[in-house]
Each structure stands twice: as structure tokens, then as C-alpha cells.
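Novice: How does the following fold in three dimensions:
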Amino acid sequence: MLTFHSEDTKQRRPRIELDGGRFVTPHECPERVDMVIDRVRKIGLGEIRAPRAYGLEPILAVHDHGYVAFLEHAWDEWGAAGLEGEPIPSIWPARRLRGDRIPNSIEGRIGYYALAAETTLCARTFAAAQVSKDIALSALDHVVQTGEPAFGLCRPPGHHAAIDQYGGYCFFNNAAIAAQRALQGGMGKVAILDIDFHHGNGTQDIFYARDDVLFLSLHGDPRQEFPYFLGFADETGRGKGEGFNVNYPLLGGTDYAVWANALEDALRRVRAYRPELLIVSLGVDTFELDPISSFKLKSDDYLDCGRRLKALGIPTTFLLEGGYAVEEIGINVVNVLTGFEGS
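Specialist: Alright, predicted model coming up:
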């Protein structure tokens, strides 16, 4: 299987993350990329290619223009305002505050566009997110042109990035950008299957009122897990999108037997939808040793997951999302891909 990768994704190097009331070393770190690409090379998964540049147009096809401009300039504006450290929100337009006015202050705009406080902005965030998007689109184009599967080693991840919000380590929604490009290229229907531990709230937000993308997400129950305020089973779409958004919230401690039952139901729905393309938001923070998750999947389970995905018989693009047990992330990600390849 072809892998798309760039060392430029490691330009984003945040120093802090808010976790449990403490500032800690960020879980979403450049070393994640090293572990995955080392494993790709070690087992000989296939050729590794650099992505090509696609510019801003594919991003603007799914994200708000003002939001994209904010991300492009936020770091410089923060410094120009005489502020130190890494930008982190201190207030949001929460209930009974107005959300229809965007502040002039950079501190206010960070609160307007952020959905959570754990993810700081830092130098080169915008550049790294651009490269991550390029990786996703390069993988997509390979699948569309050849019908062969491809893996995009995206970083930062994307599935929490909504139309006009960042958070959960995500800035541009790579899976949504790729799906939109496939549709604009002539496809009629695309399915996005999100198997990350956390709900793909951003992807749901982007496609919630549409029927040309079937979105399915297996994730920790939002009563217990981030992002807390989206990802419930009764969120099934709106308008034309009714019935095309499917959530599988699962309790902490879920093992592979329970998780695989939910996966099989999702795959049944994908078959019934009959998409021309499947995009897998590939998070492996479902792993039993992941530091910020609570499922109990083991490394060998990811091989079986890959085999189940292969049985769909649909052209498939894999895009990296979460997975923070850094020592095992390479094994677990590549196990899905080798399971899919049948090797």
C-alpha cells in the first residue's frame, strides 16, 4: 500500500497541553509520525511518497473563510499584541453570550474559533495543517485514479475540526476535505467511517445536512468522553441529511468483541449506501494502553479490523487521526493496513 508522508507535518511543535487541570507535554506530538513511518518501513508496507501542494481552495470548500484566515494569522497577531506563550482560549461564546459577533481582539477571536482549551496554537501550526491536508488529498487522488488503497500519514489530525472551529488537536478536517474533493471530481456518494476513540464532531458538523456523504463514528460515549457535547446516537442528520449520520457511542472499558459488533453494523450500513469511495478516519487511540482513552483493543485486533474493512470491496483511503500510546502507534496503525492488504 502506498503511504503519503512529509517531515513538514512536524513543523507544529506545541509545548503545552491542558490536561486534568495541569499543563503537560502534548500527547499529540511529532514523535507519533516517526513511530508510524518507521513501522511502515520496517515491514515493507510499500512505497512512501511526498504529497503535492493543493493550496487553500480545497480547505475553503468545507471551512469558513474567516476561520481559515484567523488560523493563518493568529500566531503573528498574538505576538504583535505583546502576548507571550502559546495562544489558548480563556472564554467562549457560551450559553446566553452572543455568538453572532466576532471580536476584534486576538484573545476574543481565539475563544470564538476554539471548541476546547487543550489545544494551543503555536508557530507553524497553519503550515503543518496545510501539509496534513496535502497528504490527505494526495492519498485520495491516488485511490480515485487507480482504485488502489492508500494511507495518508496526516498530522495534525482533522476529525474534530468543524466548519469554523478548531480543537482536539485538529485544525483542518482532512477527511471532510478529501470527501468534498471526491464529490467535486464527479463521485456521487462517499462514506466516511471514523474509528478513532473520540467522536468525529467536526466531520459530523460539516456533513450533517447532506446525503452525499454517509458519516459513521464509533467512539467513547460523550457522557463520559471528549467532546462531551456531540456524538449521541440520536444525532441522525438534518433535512436532506436525515439518516446519513450514524453514531455508535460505547462505554469505557469496551473490548474488541463489543467494538467489532458496532463496526459490523456500520459496515452493513456502508454496504447498503453503496458509496463509490470509503474514507477511514484511522485513529488507534482505542488501544488498551492509550493514555487519554478507555477502550481495551489489543494490537492484534487491528489486523482483524483491517480485514473487515477490506471485505467491503470499496476503494479506500486511510487518513491518520488519533493514537497517543506513542510506542505502539506504529504497530497498531500498520496492523490495520496490513490486515486490509491481507499480509
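Novice: okay, CA-based contacts and neighbour counts for the rest of this
Specialist: OK.
Novice: Now do stretch 7-17: everything it contacts.
Specialist: 23-27, 29-30, 33, 86, 118-125, 127-129, 131-132, 154-156 (C-alpha atoms under 8 Å, 6 or more residues apart in numbering).
Novice: and the top strand by length along the chain, what other elements does it pack with?
Specialist: Assignment by DSSP state E gives strand 213-220 as the longest strand of the chain. On a contact count with 3 or more C-alpha pairs under 8 Å, 6 or more residues apart in numbering; DSSP states H and E, strand 213-220 meets strand 190-194, helix 201-207, strand 245-250, helix 256-273.
Novice: can we see that at 6 Å?
Specialist: strand 190-194, strand 245-250 (3 or more C-alpha pairs under 6 Å, 6 or more residues apart in numbering; DSSP states H and E).
Novice: deepest of those, which one?
Specialist: strand 190-194 (a mean of 25; mean count of other C-alpha atoms under 10 Å).
Novice: quick revisit: helices - which of the contacts of stretch 7-17 land there?
Specialist: 33, 125, 127-129, 131-132 (DSSP state H).
Novice: so can I have CSV of the residues you listed showing neighbour count and distance to residue 185?
Specialist: Formatted as CSV, those follow (neighbours: other C-alpha atoms under 10 Å; distance: C-alpha to C-alpha, whole Å):
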residue, neighbour count, distance to residue 185
33, 23, 30
125, 22, 29
127, 16, 25
128, 23, 25
129, 27, 23
131, 27, 21
132, 32, 20
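Novice: And the contacts of stretch 7-17, which of them are buried?
Specialist: 26-27, 29-30, 33, 86, 118-125, 127-129, 131-132, 154-156 (16 or more other C-alpha atoms under 10 Å).
Novice: Compile the helices and strands packed on strand 213-220 into JSON lines and extend it with columns for distance to residue 337.
Specialist: Shown next, in JSON lines, are the helices and strands packed on strand 213-220 (distance: least, C-alpha to C-alpha, whole Å):
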{"stretch": "strand 190-194", "distance to residue 337": "15"}
{"stretch": "strand 245-250", "distance to residue 337": "23"}
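Novice: Second chain to compare with the first, below:
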Amino acid sequence: MFPVIYSDEFLLHDTGYFHPEKPGRLTAIKTALEAAPWANQLDWRLPTPVEARSPLPLVEMIHDRDYLNQIRRLANRGGGFIDGETAVSPRSYEVALLAVNAWIDGVDFTMTSGQPCFVLARPPGHHAVADEGMGFCLLSNAAIAAYYALEQGLDRVCILDWDVHHGNGTQAIVETHPNIRFCSLHESPQYPGTGHPAETGFHQNVLNLPMAPGSTIEDYQPLFEKKVVPFLNEFQPDLLIVSAGYDANQADPLAGLSLKPEDYRLFTEYCLGVTQRIVFGLEGGYDFKALGNSVVETIAACL
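Specialist: Below you'll find the model as predicted:
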């Protein structure tokens, strides 16, 4: 059985009907997974409730309290925007904490079982820096999960970000830690304008691979084989966290790369060649059909 960590509560982060990062993203993925021929092999798991395990002490290790209070105040006032595109609704603060719990649950499962899992949660997180949310992101889920894994006794954690946008928040939070490696493949030029190859981290622990607009799997594959996999393998990670964004699909409206859903099966196979201990967590992806099909391909490779 393959665990998918999901709750309908993630739909309560209400960004508005016209916002690209909306609840329908998750329902589209869930519908696609339930229609897959191996749907009976999925183990749908609820995340640990915030009341049962508050992630706040861990979150406060990563994010400034003033910023967290800003999200909470916005939610309590009925919602608003952190910036022009990053929305907060009345339930967003608690839903964001639940999303952190889901990523932590993924780490717990993978550490115990040695097997991969998928965290189907929102809001996404890889653009959120310590003191500011941006790019639809509120809390830095992948970075928090990596620090949590180290707190649980793991020695080395890698984060691979294949979202079309550079994970500037994740990089900013982990690049100072010698026991975390971060690798990102992302379109350039593209939001948020970071992720230059010269950004290598404080311990040569960052690898940025910008992709030209229009790039296809033929451009990605040699980079995975010659750059990404060696960078991850050299570190011999105890855990691999994948910021699994699917907006590099050709069908996606917010970017300009030309991947197909089936290409994510190949990405996943490369990851499984590094380690079976993988936590896949949802980031971007805004064409519902391509998004759902891409997650299906990711999990199919694991099965």
C-alpha cells in the first residue's frame, strides 16, 4: 500500500475563485488518483491534527514569530493578502499548520518504513522565507520537514525541487546547514528571479540548474543523469524530500516549460535510484488535468 496523506481541511485555505492556487487543485488530483487502475493500492491517511500535535515549536524554529502573528491576525480579521498574490483566508493559519503536520507525518512514515509516500497538502511552501510569505506560499513545508528529520536523528537530508519556479524560500532557510543539500531545476527567467548557478550555499550544498523556456525532457534528462543524481548520491542522504511542483508541464498556464505528465515518472525513477526513503510533497501545478496526471505518474513509478 502506498500512503497518500490528505485531508479535506486543506480545501479550507480559500484563495478565491480566480486564484490559480485554489482548492480545486487537490480535488483534481484526488479524482485522478481514484480513477487510476491501482487505486486500491493507495492508503489514504489523515494528517495528525494540530490539536494532537502542535507543529508550532518547530515552525517557530524556522519562521519569525512576527510573521506568524501576521498570518494569524489576517486570518482572524477574515482574511487578506500578504502580498499581491499570497492570500490568507479565515482558516488559512490553522490549515497551514496542518499542512506542516502532514509533511512531518510523511517524514515519520518514511523514516519508519523505508518507503516513499506522497503529501497531498496545501498551501504550498517553497517560496516562503523566514519572515515573509510570497508566491502563494505561507510556511516553508519542505525546509521544516528537513529540520524535523535531523531533529529525529537523521544525519543527512536532501531536498530536490522540480517545481518550475525556484524554491527561494527553501534555499534561504537550508543553505546554511551543512547536513542539508538542496537542488532545484527551474525555468529562468521566471519568478522569483533567484536560483542562479553561482548560488551554491554556505557549504557547497546548493545546486541550481536553470532551464531555458521551452525546455523538454530531452533537456532535463542529461541534467538528472550528470548533475542531479550525482549531487544527491554523493551526499548519501538518509532521506530525500521532493518539492513536487508540476507547473513545468507544457499545459500549465503560469510558466513556459514543455514537460509532459509522463516525464514525472522518469524523474521519480531517478529519485528512487538514489533512495527509497522519499517524501513527495505538493508544491505548484495549475492545469488541473496535467496536474492530476502528473501525480498519477509519480506514484505509479513508486508502485
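Novice: Give me the TM-score for this pair.
Specialist: TM-score for the superposed chains, counting by TM-score structural alignment, normalised by the length of structure 2: 0.93, backed by 294 aligned residues with a C-alpha RMSD of 1.5 Å.
Novice: follow-up on the earlier one: so the longest strand of structure 1 matches what in structure 2?
Specialist: Strand 213-220 of structure 1 corresponds to residues 180-187 in structure 2, going by TM-score structural alignment.
Novice: Next one: residue 148 of structure 1 relative to residue 192 of structure 1, how far apart?
Specialist: According to C-alpha to C-alpha, to the nearest Å, residue 148 of structure 1 and residue 192 of structure 1 sit 17 Å apart.
Novice: hang on, I meant residue 314 of structure 1
Specialist: From residue 314 of structure 1 to residue 192 of structure 1 the distance is 12 Å (C-alpha to C-alpha).
Novice: just the helices in the stretch 201-303 of structure 2 please.
Specialist: 217-223, 229-235, 263-274, 288-302 (DSSP state H, counting those that start in this stretch).
Novice: Among those helices, which comes closest to residue 139 of structure 2?
Specialist: Of all those, helix 288-302 sits nearest to residue 139 of structure 2, with 21.7 Å by C-alpha to C-alpha.
Novice: okay, that closest one sits on what stretch of structure 1?
Specialist: By TM-score structural alignment, helix 288-302 of structure 2 lines up with residues 326-340 in structure 1.
Novice: Now the matching stretch on structure 2. Mean distance?
Specialist: Aligned to structure 2 and superposed, stretch 326-340 of structure 1 gives a mean residue distance of 1.4 Å (mean C-alpha distance after the TM-score superposition for structure 1).
Novice: Just the buried residues of that stretch, please?
Specialist: So stretch 326-340 of structure 1, judged by 16+ other C-alpha under 10 Å, has buried residues 326, 328-340.
Novice: with structure 1 superposed, average distance for the match of strand 213-220 of structure 1?
Specialist: Mean for stretch 180-187 of structure 2 is 0.4 Å (mean C-alpha distance after the TM-score superposition for structure 1).
Novice: For that stretch, give me every contacting residue.
Specialist: By C-alpha atoms under 6 Å, 6 or more residues apart in numbering, the surrounding residues in contact with stretch 180-187 of structure 2 are 156-162, 164-166, 205-212.
Novice: same deal with stretch 154-164 of structure 1?
Specialist: Stretch 154-164 of structure 1 is touched from outside by 9, 63-64, 67, 129, 132, 168, 170-174, 200-203, 205-206, 320-321, with contacts defined as C-alpha under 6 Å, 6+ apart.
Novice: Recalculate using a threshold of 7 Å.
Specialist: 9, 62-64, 67, 113, 128-129, 132, 135-136, 166-175, 200-203, 205-206, 319-322 (C-alpha atoms under 7 Å, 6 or more residues apart in numbering).
Novice: now swap in stretch 44-61 of structure 1 and tell me
Specialist: 1-6, 134-135, 138, 177, 181.
Novice: Tell me how far residue 26 of structure 2 lies from residue 4 of structure 2.
Specialist: Applying C-alpha to C-alpha to residue 26 of structure 2 and residue 4 of structure 2 gives a distance of 12 Å.
Novice: Who are the contact partners of the most centrally placed residue in structure 2?
Specialist: Most central in structure 2 under C-alpha atoms, centre = their mean is residue 243, positioned 3.0 Å from the mean C-alpha point. With contact taken as C-alpha under 7 Å, 6+ apart, residue 243 of structure 2 is in contact with 142, 160-163, 280-283.
Novice: Apart from its chain neighbours, what residue comes closest to the counterpart of it in structure 1?
Specialist: Using TM-score structural alignment, the partner of residue 243 of structure 2 in structure 1 is residue 281. Nearest-residue entry for residue 281 of structure 1: residue 194, 4.5 Å, with adjacent residues in sequence omitted and distances by C-alpha to C-alpha, 6 or more residues apart in numbering.
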